[in-house]
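*Asks:* below are the sequence and a predicted model; questions follow.
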Amino acid sequence: MIEPFDPEKIAIVHDWMTSMRGGEKCLELFCELFPQATLFSLFHAKGKLSPVIEKMKIKLSFLQNIPGITHYYRYLLPLFPIAIESLKLPPVKIIISSSHCVAKGVIPPKGAFHLCYCFTPMRYIWDMYEVYFKKDHNFFVSKFSNLFVNYLRKWDIKSASRVDHFVAISRYVAKRIKRIYNRDADVIYPPVNTDFYQPDYSKKREDFFFTAGAFAPYKRTDLIIKAFNRLGFPLKIIGTGQEKRRLKNMAKPNIEFLGWQPDEVVRKYYQRCRAFVFAGEEEFGITLVEAQATGAPVIAFGKGGAAEIVIPINNSSQKEATGVLFYEQKESSITDAINYFIANEDKFMPDTIRKNALRFNKDRFKNEITNLIRNII
């Protein structure tokens, strides 16, 4: 807990709470730092978050009252600005918003200092608008998205003025904040539980590649599947999401879908795989750090956070390398990267790979957030 701030004078605002993904792992540490703060969110799937989050005092928007909201909330995006503004914050001194959508647009009480830990400006309406809406098969979304996207963009820019200080999760996101909001941002990388994700030296790595994450369009898991369909190497996939059926229908027998799995199982596959493969353009990329923390090499698209996380063998000293980066989001680039990795596989050292991941540990995150708040408030 941070002193001398009164934790009851702090409000934490998070977009929505339906599962423990990367954003929620950051939220969890904010809750550890301020356990007596009130946590505000649009809606909450009770029991789906960690105990640290679930035991917080939680207040939700009117969206929580809509039956089934956690299943089709992405179709209600135009309502999110109204919903976040409907949250009535008490007279707190500090607001910490954990935002990738609308949390940063909460209306602060008079005199409150608003610190926004920004995962990204709303990707659905900016850089990835085409991915999310133009390729969506839902009639309402595809036909009517143009009617509300301009409204959402105007609101997003206007509501950025409610933030006193931005903190970005990567240099990549800091540049996006500057471009869209014309605001500067400090950079504090998200926390990764490197104590939990460790190598298992008692067992040898096995003959399969591995990927994991939500089946969202921008993750480009489809490109990974196409590459492994061509190469024929074993690939195991952990995850679930809106593209589940389409991805399964694409895959050949060498590709195995394992569904959603707890962290203990994910860790086992990190520890056993030849390499972790990722094709999305992520704002950060927590799975890339988790994999490296277990000593696994990474094969990843070399834009976004991956460029700040992975030390590529193709651009650096072989003694420091932690993976292979490719620079075009297409099937042939992935197959070339996998073949390049195989040709250099013996050059990757698990201890070197893990050392790179340790710079993203949880204690470092807590210390940097604590020091920032003390310095700016």
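*Replies:* Structure received.
*Asks:* rest of the way, CA atoms for contacts and neighbours
*Replies:* Noted.
*Asks:* would you map the helices across the stretch 51-200 of the chain?
*Replies:* 51-54, 69-72, 80-86, 129, 139-159, 171-181 (DSSP state H, counting those that start in this stretch).
*Asks:* now do the last one: everything it contacts.
*Replies:* Residues outside helix 171-181 that contact it (Cα atoms under 8 Å, 6 or more residues apart in numbering): 118-121, 157, 160, 167-168, 183-187, 283, 304-305, 308.
*Asks:* the helices of the stretch 51-200 of the chain into a markdown table, with extra columns for distance to Glu206?
*Replies:* Below are the helices of the stretch 51-200 of the chain laid out as a markdown table (distance: least, Cα to Cα, whole Å):
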| stretch | distance to Glu206 |
| --- | --- |
| helix 51-54 | 34 |
| helix 69-72 | 36 |
| helix 80-86 | 45 |
| helix 129 | 39 |
| helix 139-159 | 43 |
| helix 171-181 | 34 |
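*Asks:* what's the closest of these to Leu29?
*Replies:* Distance to Leu29, taken as Cα to Cα, is lowest for helix 51-54 among these, at 8.6 Å.
*Asks:* okay, buried residues for that closest one please.
*Replies:* Of all the residues in helix 51-54, those buried under the rule 16 or more other Cα atoms under 10 Å are Ile53, Glu54.
*Asks:* give me the helices and strands touching it, please.
*Replies:* helix 22-33 (3 or more Cα pairs under 8 Å, 6 or more residues apart in numbering; DSSP states H and E).
*Asks:* immediately after the helix it packs on, which helix or strand?
*Replies:* strand 38-41 (DSSP states H and E).
*Asks:* just the buried positions in that next one, please.
*Replies:* In strand 38-41, counting by 16+ other Cα under 10 Å, buried: Thr38, Leu39, Phe40, Ser41.
*Asks:* kindly report the same for stretch 231-243.
*Replies:* Residues of stretch 231-243 classed as buried: Pro234, Leu235, Lys236, Ile237, Ile238, Gly239, Thr240 (neighbour count, 16+ other Cα under 10 Å).
*Asks:* next one for the comparison:
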Amino acid sequence: MNFDRVDRKMKVALVCEWLVTYAGSERVAEAILEIFPQADVYAVVDFLPEEERGWLHGKKVHTTFLQKWPVAGKHYKSYLPLMPLAIEQLDLSGYDLVISSSHCVAKGVLTGPDQLHISYVHSPMRYAWDLTHEYLRETGLDRGLKGWIARLLLHYMRIWDTRTGNGVDHFLANSGFIARRIRKVYGREAQVIYPPVDVDRFTCCEEKEDYYLTASRLVPYKRVKLIVEAFNGMPDKKLIVIGDGPEYESIRAIAGNNIEMLGYQPTEVLKEKMQHARAFVFAAEEDFGITPVEAQACGTPVIAYGKGGALETITAETGMFFTEQSAAAIREAVRSFENQNIAPAKCRKNAERFAPEVFRNSLRECVAKWS
């Protein structure tokens, strides 16, 4: 199949979930628009700040009825039970190709038998499937009347999510880890295309300083508090923490004198700290995990929890794994790491596997194959 010919003829729709910030799923959407600049963009809601809209190139985002509902800008997730209904109201009947970028409801758009629907899945709804009980505990919805209402709604979401899997012609997964989730939840096979990481934005640095780095939004599942607890037990080793979020104050309260809390920092500061860190420490179980790849693009090894996407982005030549999410396991991994000699050039080479052009070429091949 001649892709150039298919590309010119196709009328394309790109369906996102909620556009509120420029993050991982938006980077994927940006790369899709680079392949299909003619695509129209749809989303459940769009509250993306003006300064983060450049990747849309002035395109109007077509939204659902939830866009105009009260306090949707700040509390759009409160309308989660209505999102399946909302996404089904989008009329995409005039498109040849529909690409959904989905971690919640985007894959549930309605398409006909003569339309090609490819769904790039960042994850099936985590809170509705294998992380349900963790989600209920962390939100305080594991007991009482509200808890039973939440359980009922999640049950409904699981039924809807399973049914709408039948409306997807081909699944793409952002990692082998997510491909296994797709097989478990939808009973479907998915081709893995790793998400694009802008590795050219980072420069490999051979000169390292004597500190470790972690950087993320400070929320419970990122396990930054665990990393801080681990370094509290290693007062001779310095840790720098970059990021802000609900856990910032509680983490700062327990941080020892060897831990520097920098809060939110602009990209240039993060990049400089990544380039010179002895290693980047990552304790979350992520579907993919962009930050560890960015660290490797800087020539910086990664000490990571050995589960999820990290097992696919970090190799024995570019980092080290710990097998359980505990402070003791992190300390043991750090000590083992210090007996290793990992070359920055190897870290950089590994990161280049996830460059945007690799994503674009892989997606082009899939569309040509399935058209």
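*Replies:* Thanks, I have the structure now. From a predicted model like this one, the values you see are computed outputs, not experimental measurements.
*Asks:* Phe144 of structure 1: which of the buried residues of stretch 231-243 of structure 1 is nearest?
*Replies:* Thr240 (26.7 Å).
*Asks:* that closest one matches what in structure 2?
*Replies:* When structure 2 is aligned by TM-score structural alignment, Thr240 of structure 1 is paired with Asp244.
*Asks:* neighbours of Arg359 of structure 1, how many?
*Replies:* Other residues near Arg359 of structure 1 come to 17 when the count uses other Cα atoms under 10 Å.
*Asks:* helix, strand, or coil at it?
*Replies:* Of the three states, Arg359 of structure 1 takes helix under DSSP: H, G, I helix; E, B strand; the rest coil.
*Asks:* onto which residues of structure 2 does stretch 327-336 of structure 1 map?
*Replies:* Here stretch 327-336 of structure 1 aligns to structure 2 at residues 323-332, judged by TM-score structural alignment.
*Asks:* check stretch 360-367 of structure 1 too.
*Replies:* So stretch 360-367 of structure 1 sits over residues 354-361 in structure 2, by TM-score structural alignment.
*Asks:* ok, the buried residues of stretch 231-243 of structure 1 vs Asn254 of structure 1, which is closest?
*Replies:* Using Cα to Cα, Pro234 is the member of those that lies nearest Asn254 of structure 1, at 5.0 Å.
*Asks:* the closest one against Phe209, yeah?
*Replies:* Yes: between Pro234 of structure 1 and Phe209 there is a contact at 6.2 Å, judged by Cα atoms under 8 Å.
*Asks:* now for the two: what residues contact both?
*Replies:* Overlap of the contact sets of Pro234 of structure 1 and Phe209 (by Cα under 8 Å, 6+ apart) is empty.
*Asks:* hey, where'd the strands end up in structure 1?
*Replies:* Using DSSP state E, the strands of structure 1 run over residues 10-14, 38-41, 57-60, 94-99, 113-118, 165-168, 185-187, 209-212, 235-238, 255-257, 276-278, 298-301, 323-326.
*Asks:* could I get the ones you listed as JSON lines with distance to Lys366 of structure 1?
*Replies:* Below are the strands of structure 1 laid out as JSON lines (distance: least, Cα to Cα, whole Å):
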{"stretch": "strand 10-14", "distance to Lys366 of structure 1": "15"}
{"stretch": "strand 38-41", "distance to Lys366 of structure 1": "18"}
{"stretch": "strand 57-60", "distance to Lys366 of structure 1": "21"}
{"stretch": "strand 94-99", "distance to Lys366 of structure 1": "14"}
{"stretch": "strand 113-118", "distance to Lys366 of structure 1": "13"}
{"stretch": "strand 165-168", "distance to Lys366 of structure 1": "14"}
{"stretch": "strand 185-187", "distance to Lys366 of structure 1": "13"}
{"stretch": "strand 209-212", "distance to Lys366 of structure 1": "26"}
{"stretch": "strand 235-238", "distance to Lys366 of structure 1": "29"}
{"stretch": "strand 255-257", "distance to Lys366 of structure 1": "35"}
{"stretch": "strand 276-278", "distance to Lys366 of structure 1": "27"}
{"stretch": "strand 298-301", "distance to Lys366 of structure 1": "26"}
{"stretch": "strand 323-326", "distance to Lys366 of structure 1": "27"}
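*Asks:* out of the ones you listed, nearest to Ser333 of structure 1?
*Replies:* Among the strands of structure 1, the nearest to Ser333 of structure 1 by Cα to Cα is strand 323-326 (6.1 Å).
*Asks:* which other helices and strands contact that closest one?
*Replies:* Counting by 3+ Cα pairs under 8 Å, 6+ apart, the packing neighbours recorded for strand 323-326 of structure 1 are strand 298-301, helix 331-343.
*Asks:* would you reformat those as TSV and include distance to Lys25 of structure 1 and mean neighbour count?
*Replies:* Below are those laid out as TSV (distance: least, Cα to Cα, whole Å; neighbours: other Cα atoms under 10 Å):
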stretch	distance to Lys25 of structure 1	mean neighbour count
strand 298-301	21	28
helix 331-343	29	18
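*Asks:* I'd say Arg231 of structure 1 and Asp336 touch.
*Replies:* No Arg there; residue 231 of structure 1 is Leu. No: Leu231 of structure 1 lies out of contact with Asp336 (Cα under 8 Å); the separation is 10.1 Å.
*Asks:* need the overlap of contacts for these two.
*Replies:* With Cα under 8 Å, 6+ apart, Leu231 of structure 1 and Asp336 have no common neighbours.
*Asks:* before we move on, the earlier item: make CSV from the helices and strands packed on strand 323-326 of structure 1 and add distance to Asp222 of structure 1 to it.
*Replies:* Converted to CSV, these look like this (distance: least, Cα to Cα, whole Å):
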stretch, distance to Asp222 of structure 1
strand 298-301, 14
helix 331-343, 9
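*Asks:* of all the ones you listed, which lies closest to Leu223 of structure 1?
*Replies:* helix 331-343 (5.3 Å).
*Asks:* how close does the closest one sit to structure 2?
*Replies:* Helix 331-343 of structure 1, aligned to structure 2 and superposed, deviates on average by 1.4 Å (mean Cα distance after the TM-score superposition for structure 1).
*Asks:* what's in contact with that helix?
*Replies:* Under Cα under 8 Å, 6+ apart, the answer for helix 331-343 of structure 1 is 223-224, 226-228, 231, 279, 299, 323-327.
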